[in-house]
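**Student:** My questions are about this predicted structure, shown below with the sequence.
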Amino acid sequence: MLHYLLDFILGLGIGFIAGLLGVGGGFLIVPTLVLLGEPMHLAIGTSLACIVLSSLSASITHIKRGAVLYRVVLLKEIFSVPFAVLGAYLSSMIAGEKLKLIFALLLLYLAYKMARRDKNIEGNGSEIHYSRVPVVGILSGLVSGLLGISGGVLNVPLFHTFVGIPMRYAVGTSSFALFFTALAGAIEHYQLGQVDVRTAVLLAPGLIIGGRLGALTAHSVRPETLRRAFAGVLILVALKMLL
């Protein structure tokens, strides 16, 4: 009984963070599953299956609040999918430590940009640069393929600081985009026998409830608070990469 309760609490916490910040939560799920004894490849596949659930739950709430920009999702995914495949192919040719260093530095820079207050971006969203979305798709896809993580930690800060999407819309749009990215990856891993279905099912209730609660919270807190919280997450992920 205690084991089921811990799985629920774990799923609830990860789902909440995913829904609140528009990230997949893979940077939390994978190390947690590894600590619990899952082999790395199985942890990654199971993580993607979990992200499908948390992002879908969060997306439904964001869609109801009108915080998903479908044009951005479509443009991004057109470029993310093929570049994720390319990134996976290139991962065997590039030194992992160099990749982690570059990625960590990029995250620290984005954390700085996110922490800065920009009132113009938090306006009505009329200055969104749709022509820049493919760049986000390419970077997000490459990083996902190269490092085996979801692109959420890049989607939100780039949507916000580079494309000019207001913070709540950046979170909602990222959540919806992650659903498709994670679903494609989860199906592939499942076919390879790299998804622990039992663990995913045990985490599912917490992920679904947490994703919805996180998404609701994202619409009730100030955009400045969201930005600073995300900047903190970026710094933590960057330090994890460096250490």
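**Tutor:** Here it is on my side, so go on.

**Student:** For the rest of this, base every contact and every neighbour count on C-alpha atoms.
**Tutor:** Will do.

**Student:** sec struct for the closest residue to S59 other than its chain neighbours, please.
**Tutor:** Distance criterion CA to CA, 6 or more residues apart in numbering; nearest residue to S59, sequence neighbours excluded, is F176 at 5.1 Å. Assigned with DSSP: H, G, I helix; E, B strand; the rest coil, F176 falls in the helix class.

**Student:** wait, isn't F176 in contact with L69?
**Tutor:** No. Distance between F176 and L69: 9.1 Å, which falls outside the contact criterion (CA atoms under 8 Å).

**Student:** higher neighbour count, those two?
**Tutor:** A side-by-side neighbour count of F176 and L69, using other CA atoms under 10 Å, places F176 first with 25 against 17.

**Student:** Alongside the first one, take a look at this:
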Amino acid sequence: MAEIIELIFLGIGVGALSGFFGIGGGTILVPALLFIGFDMKSAVGISVVQMVFSSIYGSYLNLKKGTLDVRMVLAIGVGGAVGALGSSFIVSALSGRTLEWIFMGFVLFALGRLFFKTVDHDQEVKKVHPALLFVIGLLLGAFSISIGVGGSILLVPILAGFLHVPLKNAISAGLFFVVFSSISGLVSLSAGGYVDYYHGVIIGIASMAGVFGGIWLKHVVPVKQHKLLMIAFYLVVIGYFFYRLVVKHG
């Protein structure tokens, strides 16, 4: 019973941060699961289940609030779904430690793009060929699901920094992308035997309550403060993985 209560509170917290930062939840959940004793590959499987719940519900809320442009992210989403189908192969081919290094690399890149380039643009969103958007989604889907994240951790800085999408809209688009990548990744990882449905469903259902609060808070906090909180969040994640990979096991 104590374990279930712990997982419920974990799910609520992950959901709240997921809705607030527009991420699938894996960026929060994977480090949390590693901290409480799960290995990397088990954490990836649990994370993908949770992402299905939080991304679908969160995207529904964002659509109601008018910050989700479905047409803009559709090509990227389809590419992400195709790429995520190969996630099981990547997980089986790489060691857990290697996946952790890749995870930290994803967060470092996202932090760099957000910190140095991302601003809240007022000018028109850049037009990009759907084929290029598909390729972006393909690459994000393949590698992000393999480390238990939905891909929005990289997609949000790309949309805001390169394509001039307003930050709050980019966050909504990032969460919607996770719908495609997480469902496809769940199919792939299930086939490879990497999914722990018991823990994943408990955390996933609990995360839906947190997502509601996180999305509400996203629309209350000013853009500048929201960006600073995203930077702080990425720094905490990087610090934890640096400790695990360099200090603890270096």
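**Tutor:** Structure's in. What do you need? What you are looking at is a predicted structure, and each value in this text was computed from that prediction instead of being measured.

**Student:** coming back round to it: just list the residues touching the residue nearest to S59 of structure 1, thanks.
**Tutor:** Counting by CA atoms under 8 Å, 6 or more residues apart in numbering, F176 of structure 1 makes contact with 55-56, 58-59, 68, 73.

**Student:** now swap in G25 of structure 2 and tell me
**Tutor:** 14-15, 17-18, 47, 50-51, 54, 149-150.

**Student:** out of the residues you listed, which are buried?
**Tutor:** Buried residues within the contacts of G25 of structure 2, counting neighbours by 16 or more other CA atoms under 10 Å: 14-15, 17-18, 47, 50-51, 54, 149-150.

**Student:** could I get those as CSV with distance to F134 of structure 2 and secondary structure?
**Tutor:** As requested, these are arranged in CSV below (distance: CA to CA, whole Å; DSSP: H, G, I helix; E, B strand; the rest coil):
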residue, distance to F134 of structure 2, secondary structure
V14, 28, helix
G15, 27, helix
L17, 27, helix
S18, 24, helix
S47, 24, helix
Q50, 24, helix
M51, 21, helix
S54, 23, helix
V149, 18, coil
G150, 15, coil
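
**Student:** Just put these in CSV and tack on distance to V82 of structure 2.
**Tutor:** CSV is the format used below for the buried ones among the contacts of G25 of structure 2 (distance: CA to CA, whole Å):
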residue, distance to V82 of structure 2
V14, 26
G15, 25
L17, 27
S18, 23
S47, 19
Q50, 20
M51, 17
S54, 20
V149, 16
G150, 13
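
**Student:** before we move on, back to that, among the contacts of F176 of structure 1, find me the one that's closest to L242 of structure 1.
**Tutor:** Nearest to L242 of structure 1 out of those is S55 (CA to CA; 27.2 Å).

**Student:** What is the helix or strand hosting that closest one packed up against?
**Tutor:** Secondary structure assigned from DSSP states H and E places S55 of structure 1 in helix 40-64. In terms of contacts (3 or more CA pairs under 8 Å, 6 or more residues apart in numbering; DSSP states H and E), helix 40-64 of structure 1 is packed against helix 2-21, helix 26-35, helix 167-191, helix 197-218.

**Student:** Just tell me the aligned range of the longest one in structure 2.
**Tutor:** When you say that, I think you mean helix 167-191 of structure 1. Helix 167-191 of structure 1 corresponds to residues 167-191 in structure 2, going by TM-score structural alignment.
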